[in-house]
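Engineer: pasting the structure only:
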């Protein structure tokens, strides 16, 4: 009798519990966006709960009920919404790569739909209490959504980007390894998943993506028009508009969206003084070979972040403002991300490096030590104690050489000989001009997180090519008369703590840690203008155009007289656009334009 009673009780709970449901919304431009709705576990009839949006990776549809993340949030008392981004899965439209003008407005439609759900807790009519989680493509969408819609309460983007130019086309060098992977996934998943669904949709790739995937990969570089399109796929300067608590997570072995992307985003958010935390973990778009640390450490931090800022439970601790996992699989922390240097490990050397077309080093998504005799190597001084090496190493090269074509690149990577691994699996392109003249170049390398053992020795390797990037196309050699490498040593106890990183941080302009009362949707500059370079003589052949918006360089273009400038996300007021054009003959032309954003339209 007892077992029968228990079985009936379980069945009754299943009947009364809100069921997961699939639904759809129509976005601003008529595009159909399909989503899944999962009410919180054990939610009583008539009760309401806050909601978490979980974003998927590139080419993927929304998570289903079997997802660990969905289960974790539902068990913690949250409704969960997942969705198929436009162009993927069952949703229609063209893939727009987390565009603030398309994908972020799809999120606004989903926010509207969430506000109508009977299980959704509201802060005001049409304003659901909600946070956002997810990685990669599902991380980028959080930045742009929070930037344009004040209804978002907290975000926890993981392994996202700041700029697709600095991440995909570093030093104008296409990441062909990851490019091949992403292009294949985007084409197959976007079409196949849509066709196989009950309500078929045949989402499409934008022509800019397709052209970069075909001609770009074949030629080793993208067209300037395509790069300009990717440059508009934020978040970039839109980060400055975010006014909600933000937990940034980035992978130390992520060779697609490297630690530099999180450093840029964190720097802009520090200025806004929002509650802010950053975590560097061993994972992301890459391979963790040094240990990932305790299970569920990052996931538990994300849940705590949502409990603190979405449920607004001030008793929940979110941990130190900066936590990182070094290559010894141990978590360390500091009160803030800005860690003053307490020293450095240095090395100097010289040598000659042959350069040959097609030569390759490493794997498509992870750098590996070069074969013996194929790299120019510089030994770094031994560590005298256990040290925290954290951040971007600095490289300075004085060199001379000849090659055809003369404009080429070499790749710098830091090797741990004791493990026979490249630190963080990272390689950094270093642009060279091999025209017989002596030149000097300085560059930061990709950031690393290392805990040295006493006596540990590291080696800088310069290789002529890396499979992470486009194949080498030059033939020749470079003689390096002096190579200087400097690894940053930091002291976590001396962290510089910003207002948003303090344990008592609150949302600016809000009481009790709540978000400010919405004043309607804040002004969002949607201006994307085209400027014609009129000062440059028509017969002059342009070599490059550098575009700066309010003092910050945004993009470098080649050979274009009409330049598209993206002002979206700029603060209300005056914006100065500066264009510096250089011709093939060496002449320089400077043009300045002033614009005003968020100016009411005349009636």
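Structural biologist: That came through, no problem. The structure displayed is predicted, hence computed values, not measured ones.
Engineer: hey, let's count contacts and neighbours off CA atoms from now on
Structural biologist: Fine.
Engineer: quick check: buried residues in stretch 349-369?
Structural biologist: For stretch 349-369, burial by neighbour count (16 or more other CA atoms under 10 Å) applies to 349-350, 352-356, 358, 360-362, 364-369.
Engineer: ignore what I typed, I meant stretch 272-292.
Structural biologist: Residues 272-290, 292 are the ones in stretch 272-292 that count as buried (16+ other CA under 10 Å).
Engineer: let's see which of those residues end up in helices.
Structural biologist: In this view, the buried residues of stretch 272-292 that belong to helices under DSSP state H are residue 272.
Engineer: in strands, which of the buried residues of stretch 349-369 appear?
Structural biologist: Secondary structure from DSSP state E places 349, 350, 352, 353, 354, 355 of those in strands.
Engineer: would you reformat these as TSV and include distance to residue 234?
Structural biologist: Below are those laid out as TSV (distance: CA to CA, whole Å):
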residue	distance to residue 234
349	40
350	40
352	40
353	38
354	39
355	36
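Engineer: nearest to residue 134, of these?
Structural biologist: Lowest distance from residue 134 to those (CA to CA) belongs to residue 355, with 41.4 Å.
Engineer: give me the secondary structure label for residue 530.
Structural biologist: For residue 530, the assignment made with DSSP: H, G, I helix; E, B strand; the rest coil gives strand.
Engineer: so where does the residue nearest to it when sequence neighbours are not counted fall, helix or strand?
Structural biologist: Excluding its sequence neighbours, the residue lying closest to residue 530 (CA to CA, 6 or more residues apart in numbering) is residue 564, at 4.3 Å. Using DSSP states H and E, residue 564 sits in strand 562-566.
Engineer: use this one as the comparison:
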């Protein structure tokens, strides 16, 4: 397993390098256009005297006689400060002072990578202080926005700084632990990508280096420390502060985000009581926002500007009267609006997982969640998710249940849930559940998946498993069926099955096993 992880991380660093080269092109491409509009590159003193490299774009003709709403944009993980120049120019043209800055520890900014720790949150407030003192910005109308790392920092900053009235969090996280350590399972490709990009473009702090080391080593003794570390960096921890402040929060993410899956955003959204909007679209991490960073038309950035126009400028553009939950299904073109998340999958249809099935662990059956970025991008562009031949999956290593064929299309919306009884032969283990759309020839297209890990249980003693799959919006054509597949190995995750382990799934009469599928009401 150690050699496997080392190879994976080496491969991932190569992928990171290619991504960053593309990101640099992405970031620098709009520079020539923006530079003609008096972009200032500045040094901003952050927390503890750390120098943060930033740039400022002001509205054309600003002469200091009037004040403008301020938007602060922290950079994404591993990208330079020019990342947002195209959008900064557009926002400045519409009447904002825009300050973007490279977060500490990356590129030319000072300090070390803290993964949205207290110094990063303090930095955001220092950037606001600097902008109020050095630009024609209005202290009464301050917002923050960002993609990925910038999204998480923006949310955390708003929880700690009441001056921030509105946030657009794009492809960010609400719960860091639930994102990359869901159900006690390390999302190894996601972790390797973050670790590799941080090492390649920045200076991880000793604490961050130790966290990644413990994460990849599956150090259970350090698990409480890892969870505490992640909770401090999770906006969901500060839900009371958001609700007390009444911050207007726009949360946008992709169905196939392999860094920050949508479930944790949804749970956070449901607990908010202030102005809020949730948008979910096809794609992977930060791919839905990508064209907007080139200055091209983009739904995510359009709604970000509309959100800020209403909550910072006071414009009556109607965004507050629209349905607050906006979904774009993976398999159709139009948006769907809902009054709240519970209305998304209002109908539940159960598939019975009858009988008793035993599988052997430690072998990949051929059912898997794909490859980080690549698989969900293919799904976004060509509607080609990971595919498996369901009839050919080896039943020695994969448990398979199928529904009858559906006479009418099934519009899956929301979070499918697996409930089963499991009897393991070892005290620890991992299973991965997959929901497939199976066509007439038996080829299954991946609808959703999720991992589940346990430790310290009694071998041979059955226990209940309740697992939420990653939320999605997918249309199953008429004449197809759904299949639930469970195996024990997936390249996306670290598995914890000892050699020779077997898993037995049963469906006791007093507690039947099933998968509950959320469907849109017709």
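Structural biologist: Nice, I can see it. Here the structure is a predicted model, which is why all the values come from computation and not from measurement.
Engineer: what sits up against the strand holding residue 564 of the first structure?
Structural biologist: With CA atoms under 8 Å, 6 or more residues apart in numbering as the contact definition, strand 562-566 of the first structure has outside contacts at 228, 232, 527, 528, 529, 530, 531, 532, 533, 547.
Engineer: which parts of that strand are buried?
Structural biologist: Of all the residues in strand 562-566 of the first structure, those buried under the rule 16+ other CA under 10 Å are 563, 564, 565, 566.
Engineer: and the second one, what pairs with it in the second structure?
Structural biologist: So that's residue 564 of the first structure. In the second structure, no residue is paired with residue 564 of the first structure according to TM-score structural alignment.
Engineer: residues in contact with the residue nearest in space to the middle of the second structure?
Structural biologist: Centroid-nearest residue in the second structure, with CA atoms, centre = their mean: residue 260, separated by 2.2 Å. Residues near residue 260 of the second structure by CA under 8 Å, 6+ apart: 171, 172, 173, 176, 179, 180, 285.
Engineer: need those residues in TSV with secondary structure, can you?
Structural biologist: Listed next are the contacts of residue 260 of the second structure as TSV, based on three-state DSSP:
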residue	secondary structure
171	coil
172	coil
173	coil
176	helix
179	helix
180	helix
285	coil
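Engineer: so how far is stretch 423-440 of the first structure from its chain's centroid?
Structural biologist: Put simply, stretch 423-440 of the first structure sits 24 Å off its chain's centre (CA atoms, centre = their mean, to the nearest Å).
Engineer: neighbouring contacts of that stretch?
Structural biologist: Outside stretch 423-440 of the first structure, the residues that reach it (CA under 8 Å, 6+ apart) are 170-171, 173, 252-255, 286-287, 366-368, 396-403, 406-416, 441, 443, 445-446, 448-449, 466, 468, 478.
Engineer: same thing but at 7 Å, please
Structural biologist: Contacting residues not belonging to stretch 423-440 of the first structure are listed as 171, 252-253, 255, 366-368, 397-403, 406-416, 445-446, 448 [CA atoms under 7 Å, 6 or more residues apart in numbering].
Engineer: ok, now stretch 191-209 of the second structure?
Structural biologist: The contact list for stretch 191-209 of the second structure, computed with CA under 7 Å, 6+ apart, reads 9, 12, 13, 16, 78, 105, 106, 107, 112, 113, 114, 180.
Engineer: and the helices in the second structure?
Structural biologist: 2-28, 31-35, 85-93, 118-134, 149-160, 176-180, 188-201, 206-217, 223-232, 239-245, 262-271, 290-293, 299-311, 374-382.
Engineer: what residues of the last one count as buried?
Structural biologist: It refers to helix 374-382 of the second structure. 375, 376, 377, 379, 380.
Engineer: got the contact list for residue 122 of the first structure?
Structural biologist: Residue 122 of the first structure makes contact with 115, 128, 129, according to CA under 7 Å, 6+ apart.
Engineer: and which of those is nearest to residue 67 of the first structure?
Structural biologist: Relative to residue 67 of the first structure, the closest of the contacts of residue 122 of the first structure is residue 129; by CA to CA it sits at 22.1 Å.
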